[in-house]
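K.L.:
Sequence unavailable; structure follows:
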């Protein structure tokens, strides 16, 4: 005879469904955070009362020990993407009335990331957030077994309930699809470092979109994300008029544009270029750069919301769909032979 376990206790997602809001909004109400409309707050509170919801005892025990401080591990680089994510996460944390203790990992290796995590644990933070730039860091995130929530911003084909991201793969496919649809049949790729998580996903997207259009794939050329390396690659690439280049970030695109101009190749008349990131300078280059925009502000907010839910309902964390990118069309792309 099976044991009657009784009705299941309501969780934060039940409250969100009854109130007609997101679980992040419920978390903001539970934490008495700003930026919730009074009518929405009242609706959530009614749903909480109706369902007799209360956060898990383990979560409440954690709440009573809160320092309202979050540890942030960032890569030891000044690249635009990781820096922007860190900035917007700090802003989101401040809006939620949390302070942030930031530690840089000295290199991309797993030992450095783990050492940064251990230094934050000694400061009794309420949660740890990691911005992961290298695939080695992903292995560390998945191996962590801590008593406090862990959330990572990282690109990976493998989904994980504690990882949030912007969809690098589909962003790359957007870029290549645009070039293919305006008539380019030779689409080269200047990629980031081979061990960079973002670069791996963008290469994967480039290859799959070329395959979808039955176009030939050459080996990508790897750079180090910098304009200087983009320039170096631009002086060495074997190009024929009518080619197109998908560049893995805008900084390398800047260097590439300069090198092509020195070689007498016109953009977009001879060569089309698409970048990635949409840095503030992208619209003011010559020509203005067509690129894939990432919403770093939305990612910073999503990380903070994930942390809040993890504190309130540590057993209710679910996978998040990667945030979408947007292709921004400017003057660096045109049909071949225009």
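P.N.:
The structure has been received and is ready for your questions. Here the structure is a predicted model, which means the values were calculated and not measured. Numbers count the residues shown, from 1 in each chain.

K.L.:
CA only for contacts and neighbour counts going forward, please
P.N.:
Fine.

K.L.:
helices or strands up against the one helix or strand residue 49 maps to?
P.N.:
Residue 49 belongs to helix 38-51 when assigned by DSSP states H and E. Using 3 or more Cα pairs under 8 Å, 6 or more residues apart in numbering; DSSP states H and E, the elements in contact with helix 38-51 are helix 12-19, helix 23-30.

K.L.:
can you do 6 Å?
P.N.:
helix 12-19 (3 or more Cα pairs under 6 Å, 6 or more residues apart in numbering; DSSP states H and E).

K.L.:
what's the distance between residue 50 and residue 192?
P.N.:
Relative to residue 192, residue 50 is positioned 52 Å away (Cα to Cα, to the nearest Å).

K.L.:
Show me which of the two is the more surrounded one.
P.N.:
The residue with more neighbours, out of residue 50 and residue 192, is residue 192; 24 against 11, by other Cα atoms under 10 Å.

K.L.:
Now for the more buried one: which residues touch it?
P.N.:
Shown in contact with residue 192 (Cα atoms under 6 Å, 6 or more residues apart in numbering): 199, 222-225, 248.

K.L.:
just to revisit the earlier point, buried set for the very next helix or strand once past the helix holding residue 49?
P.N.:
Going down the chain from helix 38-51, the next helix or strand is helix 57-64, by DSSP H and E. Neighbour counts over helix 57-64 (16 or more other Cα atoms under 10 Å) mark 59, 62 as buried.

K.L.:
this is the other structure I want to compare:
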């Protein structure tokens, strides 16, 4: 008779299952992990006890059995906009589909101390890995300086080279947007860029300038924005007062919306007098007046891809090959772009 019967008032633990099956806790762990080279009779005995007691390992038991907590930390910058937040939602869904729970933290600042504090909190909760969505330059530099003791994936960056990145090719997307305007016949194109310290904004600006250069077209210094429609509206009122251009590539859809508002207020027809291209393809973009031509990023894919990269690392695999995939976003042509109006 078992001298230490499990307390019927509490849930069975992995140690209880081991004792009832007459094996070690490590043997139960190996059975739960589906490891080979366990005697068939031993595995049958363990599974018989599990079935008899309708036992399901809770998170603590899983951690004992696998040395993993099945949790992932998600670190998101408070200054994020539609794209990063959409990716965060997709990450949560993809993680749950793989059997992982998400613990979220928001970065109020992007410095070493704030990132260290958040990572320490994740470490205290025993997360198996971390996804970082903080596209700012400062955040990325701070992350490189802070010791991350678990596998991690940084989104939107392409310069790691070590299998820890999930991103779309922002520069290629910007080239698509600019090339679309050039192919329509526009030769005087302005760019409303994102914030200067954002990696995505820099990549999109570089793509815009590179495409103009490839077509031997003149470039005017991009206007720096802040991702908001309010900024797009304010810039639009100034730039469109006496425009010397026929098209604008805005670094995101919200700023494009603000530009369209300013154009409507000034009596400038879109796309008759001015063509506008955005970036991201937010759900409302197809309902703008007129519907917005933009660059679509599949954030559901990106979130699932980030989890694939991270879980591959967590489970001891080499994520370098899959993390080296940087898909090109898709050009979605709607009614906000057209050939420039011929004078006369």
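P.N.:
Great, that's in hand. Quick caveat: nothing in here was measured; it's all calculated off a predicted structure.

K.L.:
just to revisit the earlier point, let's see if you can find the most crowded of the contacts of residue 192 of structure 1.
P.N.:
residue 248 (29 neighbours).

K.L.:
Tell me the residue in structure 2 aligned with that residue.
P.N.:
Correspondence of residue 248 of structure 1 to structure 2, assessed by TM-score structural alignment: residue 251.

K.L.:
which ones are touching that match?
P.N.:
193-194, 279.

K.L.:
now, which of these sits nearest residue 83 of structure 2?
P.N.:
Nearest to residue 83 of structure 2 among the contacts of residue 251 of structure 2: residue 279, at 9.7 Å, using Cα to Cα.

K.L.:
Contact partners for the closest one?
P.N.:
Contact partners of residue 279 of structure 2, counting by Cα under 6 Å, 6+ apart, are 251-253, 294-295.

K.L.:
residue ranges of the strands in structure 2, please?
P.N.:
Using DSSP state E, the strands found in structure 2 span residues 71-77, 101-107, 129-133, 152-155, 165-166, 189-193, 223-224, 247-250, 275-277, 294-296, 330-332.

K.L.:
circling back to that earlier point, give me the range in structure 2 that the helix holding residue 49 of structure 1 lines up against.
P.N.:
Helix 38-51 of structure 1 maps onto no residues of structure 2, going by TM-score structural alignment.

K.L.:
go on, stretch 267-274 of structure 1?
P.N.:
Mapped onto structure 2 using TM-score structural alignment, stretch 267-274 of structure 1 spans residues 270-277.

K.L.:
distance between that stretch and the chain's centre?
P.N.:
With Cα atoms, centre = their mean, to the nearest Å as the basis, stretch 270-277 of structure 2 stands 30 Å off its chain's centre.

K.L.:
and if you look at stretch 73-82 of structure 2?
P.N.:
9 Å.

K.L.:
count of neighbours near the residue nearest to residue 263 of structure 1 when sequence neighbours are not counted?
P.N.:
Spatial nearest neighbour of residue 263 of structure 1, excluding adjacent residues (Cα to Cα, 6 or more residues apart in numbering): residue 235 at 7.5 Å. Using other Cα under 10 Å, residue 235 of structure 1 is surrounded by 17 other residues.

K.L.:
And residue 235 of structure 1, what's its match in structure 2?
P.N.:
Residue 235 of structure 1 maps onto residue 237 in structure 2, with residues paired by TM-score structural alignment.

K.L.:
That match is in contact with residue 262, isn't it?
P.N.:
Yes. If you go by Cα atoms under 6 Å, residue 237 of structure 2 and residue 262 touch, sitting 5.4 Å apart.

K.L.:
Tell me which residue of structure 2 lines up with residue 193 of structure 1.
P.N.:
Residue pairing (TM-score structural alignment): residue 193 of structure 1 is matched to residue 195 of structure 2.

K.L.:
Please apply the same query to residue 304 of structure 1.
P.N.:
Under the alignment by TM-score structural alignment, residue 304 of structure 1 pairs with residue 307 in structure 2.

K.L.:
Same check on residue 94 of structure 1?
P.N.:
Per TM-score structural alignment, residue 94 of structure 1 is aligned with residue 96.

K.L.:
neighbours around that match, how many?
P.N.:
Using other Cα under 10 Å, residue 96 of structure 2 is surrounded by 15 other residues.

K.L.:
Now do the contacts for the counterpart of residue 291 of structure 2 in structure 1.
P.N.:
Counting by TM-score structural alignment, residue 291 of structure 2 lines up with residue 288 in structure 1. By Cα under 6 Å, 6+ apart, the residues touching residue 288 of structure 1 are 330-331.

K.L.:
how far away is residue 288 of structure 1 from residue 107 of structure 1?
P.N.:
34 Å.

K.L.:
Setting aside sequence neighbours, what's the nearest residue to the match of residue 94 of structure 1?
P.N.:
Spatially, and ignoring its direct neighbours in sequence, residue 96 of structure 2 is nearest to residue 102 (7.7 Å; Cα to Cα, 6+ apart).

K.L.:
now do residue 91 of structure 1
P.N.:
What sits nearest to residue 91 of structure 1 in space, not counting adjacent residues and going by Cα to Cα, 6+ apart, is residue 300, at 7.8 Å.

K.L.:
right, and the one you found touches residue 90 too?
P.N.:
No. Counting by Cα under 6 Å, residue 300 of structure 1 stays clear of residue 90, with 7.6 Å between them.

K.L.:
mind checking what residue 207 of structure 2 lines up with in structure 1?
P.N.:
Structural alignment (TM-score structural alignment) places residue 207 of structure 2 against residue 205 in structure 1.

K.L.:
Map residue 144 of structure 2 onto structure 1.
P.N.:
Residue 144 of structure 2 maps onto residue 142 in structure 1, by TM-score structural alignment.
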